[in-house]
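Asker: pasting the sequence and the predicted model now:
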Amino acid sequence: MSDAQPAVAIDPTREPIVVVDDLHIIYRVYGSGGGRGNAATALMRVVKRENRPQMKEIHAVRGVSFIAYRGDAIGVVGTNGSGKSTLLKAIAGLLPPAKGGVYTDGQPSLLGVNAALMKDLTGSRNIILGCLAMGLTPEETKEKYDEIVKFADLKPGFIDYPMSTYSSGMGARLRFAIAAARTHDVMLIDEALATGDAKFKRRSKAKIDELRKDAGAVFLVAHNLDVIEETCNRVIWLDEGRIKMDGDPKEVLKAYTDATGK
């Protein structure tokens, strides 16, 4: 039986912005060949051509097909290892398909909890560099600066401290605030809303609603299902790299929680 899922019909009344067509992502992981020891002994085995590393394939995404339309906010749920983050990276163009493809109308932007900010630089400096990296002009960056600081809601004075002094929650809020400062064709958010208090989550939801109106589509991966239900108009449930269900948030999340107990 093929892993590929049925072709998805296009809604002629809506504008597609992301088309995922029979997507397969395969990781190739190299093991130690079964031997024990430290890095030095492993290197000696390689030099002596003993116990050559064994290659293992992990089929992380298996024949996923769907269409995202302009204005969609799509939640992606699934247990650990189901392929959620891999799917977002593939849509962002960071992982090459082993089979199938991803087609986007515009430039996807991936925002994750590990999004690169310079830990040795201050939050203020990271705002400037992050905005410039997203393509904003110096003038636009200056205009957005106060808005970003206010949205991130850091502790007093922390905007002038190095990022290395920030908690994980503070770093996540600042990353989201920077990314949300411009309009994105396709915005991919991986767990960034999982950290933060209710006040920040409400602001994040309002910002995503704003992005949906002004831009293309938003994809959100979060373990907090309440955030998914409140933010998204559609949910995709991934299970072992395949789409288990795709549809109305309440229906999909109920089926997911019934099946997993989460």
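Answerer: Done, it's in.
Asker: rest of the way, CA atoms for contacts and neighbours
Answerer: OK.
Asker: hey, where'd the strands end up in this protein?
Answerer: For the chain, strands defined by DSSP state E occupy the ranges 16-30, 55-69, 73-77, 99-104, 108-112, 186-190, 217-221, 234-239, 242-247.
Asker: for comparison:
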Amino acid sequence: MYHLSGVTKHYRRGGDVVRALDDVGFSLAAGGALAVQGPPGAGSSTLLRILGGLERPTQGSVLLDGTDLATVTASRLGRIRAESVGLLGTGDDEALGSLAGSTVRQGVAAALAPLGLRPVDRWELAGEALAEVGLADHGDLLPGQLDRYARRRAALARALVKRPAVLLADRPTEGLPPAARADFAALLVRVWGAYRLTCVIATDDEALAGRATRRMALAGGRVTAVGRVAGTGRGGATAWCAGGVDR
């Protein structure tokens, strides 16, 4: 599904060059779930943006099912994002409320607009996605009428409504109370199995990371350790390897 090689990303900040990612490479098979961990500024958010085609690397290749997101045309890249990639971040629950005057269901259905579906089909799929995350009876509410955890689930519905092949989640349980964090982690595990998703999740939530199939640690934009999780889905132990990437 994903194969990255030599991925480096530079930003200019004033007169300085910041290396957000430095020679990152890994492979992730279809249906796999990779948890990316590291301190703030480690590069995980940049990595997710590159995996989702929101940014291109300064150098290196980012193959998604054989298509290099680093070199593909802008129009093709936009189509891949619209059809194949679902994005979920800590800000997505707030973004859902940025559609002034829109109900929750309208906000979810709006994610399908780039696909050219009929309005009636977008409406039906939005209802199905909300039901998948336990919000079937909340579609007519405004986002501001939902609590934070319900908004986070609505944002997940919006990411899932297109039936993507890939789900990219940036610290999805951050800011939630402990019970909601555990419940949302369980929901993510369930949907990535039910939808047969390939997932990359940036998280400092050890319980969520332990339910992935693989883990990768970043520091200063470089891969510092990789590991496979034993007993996936049950919070199993991780076998870590320092440096390099387990392909």
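Answerer: That came through fine. Predicted model, so just to flag it, every value in this text is computed and none were measured.
Asker: what does the TM-score come to for these two?
Answerer: With the length set by TM-score structural alignment, normalised by the length of structure 2, the two chains reach a TM-score of 0.73; 210 aligned residues with a Cα RMSD of 2.7 Å.
Asker: I'd like the strands of structure 1 laid out as TSV, including mean neighbour count and distance to Lys201 of structure 1.
Answerer: Below are these laid out as TSV (neighbours: other Cα atoms under 10 Å; distance: least, Cα to Cα, whole Å):
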stretch	mean neighbour count	distance to Lys201 of structure 1
strand 16-30	19	26
strand 55-69	19	24
strand 73-77	26	15
strand 99-104	17	28
strand 108-112	21	16
strand 186-190	25	13
strand 217-221	26	13
strand 234-239	23	18
strand 242-247	18	23
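Asker: take those strands and write them to TSV, including distance to Ala206 of structure 1.
Answerer: As requested, the strands of structure 1 are exported to TSV (distance: least, Cα to Cα, whole Å):
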stretch	distance to Ala206 of structure 1
strand 16-30	21
strand 55-69	19
strand 73-77	12
strand 99-104	25
strand 108-112	17
strand 186-190	15
strand 217-221	13
strand 234-239	17
strand 242-247	22
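Asker: between those, which one is closest to Phe158 of structure 1.
Answerer: Closest approach to Phe158 of structure 1 among the strands of structure 1 is made by strand 108-112 (21.3 Å; Cα to Cα).
Asker: could you give the angle of that closest one to strand 186-190?
Answerer: 20 degrees (axes from the mean of the first three to the mean of the last three Cα atoms, to 10 degrees).
Asker: what are the contacting residues of strand 108-112 of structure 1?
Answerer: 88-89, 91-93, 175-176, 179, 184-192 (Cα atoms under 8 Å, 6 or more residues apart in numbering).
Asker: let's see the PyMOL selection covering just the buried ones among these.
Answerer: Buried residues among these (16 or more other Cα atoms under 10 Å), as a PyMOL selection:
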select buried, resi 88+89+91+92+93+175+176+179+184+185+186+187+188+189+190+191+192
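Asker: now intersect the contacts of strand 108-112 of structure 1 with the helices, please.
Answerer: Counting by DSSP state H, those place Leu88, Lys89, Ile91, Arg175, Phe176, Ala179 in helices.
Asker: trace the last one over to structure 2, please.
Answerer: It refers to Ala179 of structure 1. Counting by TM-score structural alignment, Ala179 of structure 1 corresponds to Ala159 in structure 2.
Asker: grab the nearest non-local neighbour of that match.
Answerer: Leaving aside its sequence neighbours, Ala159 of structure 2 sits nearest to Gly86 (Cα to Cα, 6 or more residues apart in numbering; 4.4 Å).
Asker: now distance to Lys150 of structure 1 too, for the ones in helices among the contacts of strand 108-112 of structure 1, in JSON lines please.
Answerer: As requested, these are exported to JSON lines (distance: Cα to Cα, whole Å):
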{"residue": "Leu88", "distance to Lys150 of structure 1": "28"}
{"residue": "Lys89", "distance to Lys150 of structure 1": "29"}
{"residue": "Ile91", "distance to Lys150 of structure 1": "30"}
{"residue": "Arg175", "distance to Lys150 of structure 1": "13"}
{"residue": "Phe176", "distance to Lys150 of structure 1": "12"}
{"residue": "Ala179", "distance to Lys150 of structure 1": "14"}
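Asker: if we can go back for a sec, and the gap between the residue nearest to Ala159 of structure 2 and Leu188 of structure 2?
Answerer: 13 Å (Cα to Cα, to the nearest Å).
Asker: go through structure 2 and flag its longest helix.
Answerer: Max-length helix for structure 2 by DSSP H is helix 178-194.
Asker: now do that one against strand 33-37, angle only.
Answerer: In terms of direction (the same axes, to 10 degrees), helix 178-194 of structure 2 departs from strand 33-37 by 140 degrees.
Asker: count the neighbours of the closest residue to His184 of structure 1 other than its chain neighbours for me.
Answerer: Spatially, and ignoring its direct neighbours in sequence, His184 of structure 1 is nearest to Ala215 (5.7 Å; Cα to Cα, 6+ apart). Other residues within reach of Ala215 of structure 1, judged by other Cα atoms under 10 Å, total 19.
Asker: in contact with Ala215 of structure 1, which residues?
Answerer: Arg70, Gly71, Thr183, His184, Asp185, Val186.
Asker: now distance to Leu129 of structure 1 too, for these, in CSV please.
Answerer: Formatted as CSV, these follow (distance: Cα to Cα, whole Å):
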residue, distance to Leu129 of structure 1
Arg70, 29
Gly71, 28
Thr183, 17
His184, 17
Asp185, 20
Val186, 21
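Asker: which one of the residues you listed is nearest Leu211 of structure 1?
Answerer: Nearest member of these to Leu211 of structure 1, counting by Cα to Cα, is Thr183, at 6.4 Å.
Asker: OK, contacts around that closest one?
Answerer: Leu211, Asp214, Ala215.
Asker: which of these are conserved in structure 2?
Answerer: Checked against structure 2 using both residues aligned by TM-score structural alignment, their matches' Cα atoms under 8 Å, those keep these contacts: Leu211.
Asker: and the residue mapped onto Thr104 of structure 1 from structure 2, how far from Ala207 of structure 2?
Answerer: When structure 2 is aligned by TM-score structural alignment, the residue opposite Thr104 of structure 1 is Leu64. Distance, Leu64 of structure 2 to Ala207 of structure 2, by Cα to Cα: 28 Å.
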